[in-house]
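S.K.: using only what follows, build the 3D model:
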Amino acid sequence: MKKTTQLKNMLQSNNLEFIMEAHNGLSAKIVENTGFKGIWASGLSISAALGVRDNNEASWTQVLEVIEFMSDTTNIPILLDGDTGYGNFNNMRRLVRKLEQRGIAGVCIEDKLFPKTNSFINSEAQPLADIDEFCGKIQAAKDAQTDPDFVVVARVEAFIAGWGLDEALKRAEAYRLAGADAILMHSKKSNASEIKAFMDAWGDRHPVIIVPTKYYSTPTTHFTEWGVSLVIWANHNVRAAITAMEETTKQIFEDQSLMNVEGSVASVGHIFELQGANELKEAEKKYLPTYGQEMNAIILAASRGLQLGDLTEDIPKTMLKVNGEPILHTMVSQFNAIGIKDITVVRGYKREMIDLPNVKMLDNIDFEQTKDLDSLIVASKEIRGTTVIAYGDILFKSYVLNELLNDDNDITIVVDAHVAKEGRNPRDFIYANQHCNRKDFSQKVILEKMSPKIPVEKAFGEFVGLWKVTETGASIILSHYEKVKDIAISGKWQINDFFNSLLEKNDVYIKYIDGSWLDVDDIVDLQKAEEIK
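M.R.: Down below sits the predicted model:
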């Protein structure tokens, strides 16, 4: 059903209907998700969100841009608070045409003079528009519309300006006869006496809209009894947002920390949800080239990184920033860049700090007592097809990943032929059937052993924490795990133990590199990490 038809049906319904204020695309989406059937695009709220006064300081084209975003992100009708129509009858005609082009269901105009002043600011000093001139503006709007269901609402400011019931009735009837689809009767009183008096005298001759901002304590059942058609909750989203932002900003300013606010604000993931990130993921599958889309990746990011001391007291080391971006985010971006969109992260320490769009999250609850192999086991169901597996604390140049994916062996690990110096943390050194030969581009190197106990001077290289399996390799890995899981689980084995046991009946191939990566284990590594781009 067209948005215009939806709004018109609400006005003509036998039930009392409600619409809720929104002031940008995000708030409009929230209104729709909550269950409201329509949106009030509030002039006050949009002005406030733009940081200007509600005195037509935002031009009508700027307002139009805001509500276009609101319309694009929602499927329910929007009634625009169109102030006075932004000028005379000619401005009104152009406004209606532009609103229809953007899928806006209707516009509400008020019988004050341009530029308007908000109704709650020195309201009795505000002059009202000439009735005949305002009726001409309504007629111009109705003549300009091409959709017969487009709604034009006439807002009567007689009570606001202190002119009384007779003037309110006179104006409302004139606007009805001029073609308005509904009358919005406004009041600034703290009780609904003016509204009740009008409804009693009006006699249900035409749909009436009210805005109970000031008389909020009046029971909603009264509005139904009086014959009101539509209630606008006019500005509470922007007011709630201001309160929340002021409180959160003050808390962060005083604490110089996020600790006391992180649990009380929306997650970044929820923002992505409201933005429709999942729809984009599905669209990418349909429209982007297929390279990489049959691949997936697993990132093992459960550890804290104790050697980094206070730096990882509040965040896992995978979230430490290098070149202005968390290590994990850099890795995900590298996978995305080559078409790998199906990514799983295994979290552990401070897992609530890891929340990325379009990335599946799994948790290793026993991360303090277990090893990286246990984190991999948590994600065992994600080892399927061509799967890239990486430690969550490594950085590597993009060509390293391309080299790995171009290898056609079923199980391939990346090994740095430039062996790490002694005195550093224990590394997974390797023996192989061949040393790295840069001149042999077809070199087939098979792993013979992986262990931190291999003397550095005898090591052929160092495992960098990045490897790949094909669909066949995935089956080999999972089948072997079933055979050794009684020994492997609960922190008894490292990844290297698993590889060594795998080698008894299966080949694991090596892709040599020479530098171009870093395992961020301590402060020295973090300082060097800026060079890995």
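
S.K.: rest of the way, CA atoms for contacts and neighbours
M.R.: Noted.

S.K.: quick one: residue 431 and residue 31, what's the gap?
M.R.: Distance, residue 431 to residue 31, by Cα to Cα, to the nearest Å: 61 Å.

S.K.: who has more neighbours, these two?
M.R.: Set residue 431 next to residue 31 and count neighbours by other Cα atoms under 10 Å: residue 31 wins out with 22 against 18.

S.K.: quick check, the more buried one in a helix?
M.R.: Yes. The assignment for residue 31 (DSSP: H, G, I helix; E, B strand; the rest coil) places it in a helix.

S.K.: who's in contact with it?
M.R.: Shown in contact with residue 31 (Cα atoms under 8 Å, 6 or more residues apart in numbering): 20-22, 39.

S.K.: and for residue 524, the neighbour number?
M.R.: If you count neighbours by other Cα under 10 Å, residue 524 ends up with 10.

S.K.: let me know the secondary structure of it.
M.R.: The assignment at residue 524 comes out as helix when based on three-state DSSP.

S.K.: before we move on, back to that, need the contacts of residue 31 in TSV (columns: secondary structure).
M.R.: Converted to TSV, these look like this (three-state DSSP):
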residue	secondary structure
20	strand
21	strand
22	strand
39	strand
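
S.K.: got TSV for the residues you listed, with distance to residue 240 too?
M.R.: TSV is the format used below for these (distance: Cα to Cα, whole Å):
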residue	distance to residue 240
20	13
21	11
22	11
39	16
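
S.K.: the strands in the stretch 151-300 of the chain, which residues?
M.R.: Taking DSSP state E, counting those that start in this stretch as the test, the strands found in the stretch 151-300 of the chain are 151-156, 182-185, 208-210, 230-233, 295-301.

S.K.: same deal with the stretch 1-150 of the chain?
M.R.: Under DSSP E, counting those that start in this stretch, the stretch 1-150 of the chain gives strands at 17-22, 39-41, 78-81, 106-110.

S.K.: and what of the stretch 301-450 of the chain?
M.R.: With strands called from DSSP E, counting those that start in this stretch, the stretch 301-450 of the chain shows them at 321-322, 325-326, 342-347, 359-363, 386-391, 394-396, 411-416, 429-432, 445-451.

S.K.: counting by contacts, list what the longest one packs against.
M.R.: Under the contact criterion of 3 or more Cα pairs under 8 Å, 6 or more residues apart in numbering; DSSP states H and E, strand 445-451 touches strand 429-432, helix 495-502, strand 509-513.

S.K.: give me the contacts around the second one.
M.R.: Read that as helix 495-502. Here helix 495-502 has contacts from 371-373, 428, 448-451, 477, 480, 488, 508, using Cα under 8 Å, 6+ apart.

S.K.: what is the most widely separated pair among these?
M.R.: 371 and 448 (22.1 Å; Cα to Cα).

S.K.: residue 391: which of the helices and strands packed on strand 445-451 is closest?
M.R.: Closest of the helices and strands packed on strand 445-451 to residue 391 is helix 495-502, at 10.6 Å (criterion: Cα to Cα).

S.K.: how about this one, so we can line them up?
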Amino acid sequence: MPAIILAAGRGSRMGGLTEARPKCLTPLAGRPLLDWQLDALAAAGVTRITVIGGYRADCLRRPGLEIRLNDRWEETNMVGSLLCADDLLAAEPCLVAYSDIVYRAAHVRELAAAPGELAITYDAEWKELWELRFASPLDDAETFETRSGRLVEIGGRAHSMAEIKGQYMGLLRFTPTAWACVRALVDRLTPIERDRIDMTTLLRRLLSLGEPIDCVPVSGGWCEVDSPSDLAAYEARLASGVPWLHDWRQK
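M.R.: Got it, this is the predicted structure:
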């Protein structure tokens, strides 16, 4: 099963850390985020990897990687980058990952083996990670709920912890059947809507159309980097030497 990493954006919230490189090359625990991902994918048996670049895509070259360019990365969102891999997604099942996350090979294996046409991973033990990153988890965490292993709610503004049964990680798997549903939805959008739609909104729209989305729960073992404060919090947590539920550096 091939993997597609969406790495077109600069990550403006990272400030000067992304002045000369794309966000996915920001170092965490001594290595770029992208390299942590490549190791996890390789450990899970994924050998065909395509990276969708945009900002400073020239920095993304790695042996064995296919690099594609979203030349409208400044005007589009992640769905726009995903469309750059239309032929791959239409041909066979594909894993899709945001480029600003790190995760374990076990998560990849579990997602690849999930039933259904479209599946996502989510962190059932999300609260510890959000408490590390934010003064209040409700400052950032979004609504998320599953029922019988299927997604029923995602991406809304949460007003209480009861509305959050997990957090979406940015790791997905599409079959060609699922991708055909996505293309049919996207093709009905206006050009402006197509440029603006993000992945969470896409998932919500698919739910509204009755499309099933299978959910694979994990318990920590990943993190995302949205700001310099995230990096600082993770580095400090790792340096403490105390075992951390969200340490991704395991197979």
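
S.K.: make a markdown table from the contacts of residue 31 of the first structure and add neighbour count and distance to residue 494 of the first structure to it.
M.R.: Formatted as a markdown table, the contacts of residue 31 of the first structure follow (neighbours: other Cα atoms under 10 Å; distance: Cα to Cα, whole Å):
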| residue | neighbour count | distance to residue 494 of the first structure |
| --- | --- | --- |
| 20 | 25 | 56 |
| 21 | 27 | 56 |
| 22 | 29 | 53 |
| 39 | 30 | 56 |
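
S.K.: which of those residues lies closest to residue 277 of the first structure?
M.R.: Nearest to residue 277 of the first structure, judged by Cα to Cα, of these is residue 22 at 21.1 Å.

S.K.: surely that closest one touches residue 40?
M.R.: Yes. Checked against Cα atoms under 8 Å, the pair residue 22 of the first structure and residue 40 is within contact range at 6.2 Å.

S.K.: give the aligned equivalent of residue 214 of the second structure in the first structure.
M.R.: Under the alignment (TM-score structural alignment), residue 214 of the second structure maps onto residue 509 of the first structure.

S.K.: more neighbours: which of residue 371 and residue 448 of the first structure?
M.R.: Each of residue 371 of the first structure and residue 448 has its neighbours counted (other Cα under 10 Å); residue 371 has more, 22 against 17.

S.K.: and the more buried one, what does it touch?
M.R.: So residue 371 of the first structure contacts 491-495 (Cα under 8 Å, 6+ apart).

S.K.: how much space between the residue nearest to the spatial centre of the first structure and residue 280 of the first structure?
M.R.: Residue closest to the average C-alpha location in the first structure (Cα atoms, centre = their mean): residue 272, at 2.0 Å. Distance of residue 272 of the first structure to residue 280 of the first structure, computed by Cα to Cα: 10 Å.

S.K.: now residue 350 of the first structure
M.R.: Relative to residue 280 of the first structure, residue 350 of the first structure is positioned 28 Å away (Cα to Cα).

S.K.: neighbour count winner among those two?
M.R.: It is residue 350, of residue 350 of the first structure and residue 280, that has more neighbours when counted by other Cα under 10 Å, with 16 against 12.

S.K.: neighbours of residue 59 of the second structure, how many?
M.R.: Applying other Cα under 10 Å, we find 12 residues neighbouring residue 59 of the second structure.

S.K.: please pull up the equivalent of it in the first structure.
M.R.: Counting by TM-score structural alignment, residue 59 of the second structure lines up with residue 353 in the first structure.

S.K.: check residue 28 of the second structure too.
M.R.: Matched by TM-score structural alignment, residue 28 of the second structure corresponds to residue 322 in the first structure.

S.K.: which residues does that match contact?
M.R.: 526, 529-530.

S.K.: out of these, which are buried?
M.R.: Buried by 16 or more other Cα atoms under 10 Å: 526, 529, out of the contacts of residue 322 of the first structure.

S.K.: nearest to residue 416 of the first structure, of the contacts of residue 322 of the first structure?
M.R.: Nearest to residue 416 of the first structure among the contacts of residue 322 of the first structure: residue 529, at 16.2 Å, using Cα to Cα.

S.K.: right, and that closest one touches residue 520 too?
M.R.: Yes. With contact defined as Cα under 8 Å, residue 529 of the first structure counts as touching residue 520 (7.4 Å).

S.K.: now the common contact residues for the two.
M.R.: With Cα under 8 Å, 6+ apart, residue 529 of the first structure and residue 520 have common neighbours residue 395.

S.K.: what range does the longest strand seen in the first structure cover in the second structure?
M.R.: Secondary structure of the first structure per DSSP state E: the longest strand is strand 461-469. Mapping strand 461-469 of the first structure onto the second structure (TM-score structural alignment) gives residues 166-174.

S.K.: how close does the nearest residue to residue 247 of the second structure once chain neighbours are set aside get to residue 183 of the second structure?
M.R.: Spatial nearest neighbour of residue 247 of the second structure, chain neighbours left out: residue 221 (5.0 Å); criterion: Cα to Cα, 6 or more residues apart in numbering. According to Cα to Cα, residue 221 of the second structure and residue 183 of the second structure sit 32 Å apart.

S.K.: neighbour count winner among the two?
M.R.: Neighbours were counted for residue 221 of the second structure and for residue 183 using other Cα under 10 Å; residue 221 has more, 21 against 13.

S.K.: how far away is the more buried one from residue 237 of the second structure?
M.R.: For residue 221 of the second structure relative to residue 237 of the second structure (Cα to Cα), the value is 13 Å.

S.K.: ditto for residue 104 of the second structure
M.R.: Taken as Cα to Cα, the span from residue 104 of the second structure to residue 237 of the second structure is 18 Å.

S.K.: so those two - more neighbours on which side?
M.R.: Legend: neighbour count by other Cα under 10 Å for residue 104 of the second structure and residue 237, higher for residue 104 (23 against 16).

S.K.: tell me the residue in the first structure aligned with the more buried one.
M.R.: The alignment partner of residue 104 of the second structure in the first structure, by TM-score structural alignment, is residue 397.

S.K.: ok, that match - contacts?
M.R.: By Cα under 8 Å, 6+ apart, the contact list for residue 397 of the first structure reads 516-517, 532-533.

S.K.: in the first structure, spot the helix with the most residues.
M.R.: helix 236-255 (DSSP state H).

S.K.: could you give the residue range in the second structure aligned to that helix?
M.R.: Alignment note (TM-score structural alignment): helix 236-255 of the first structure is unmatched in the second structure.

S.K.: kindly report the same for stretch 199-211 of the first structure.
M.R.: Using TM-score structural alignment, stretch 199-211 of the first structure lines up with nothing in the second structure.
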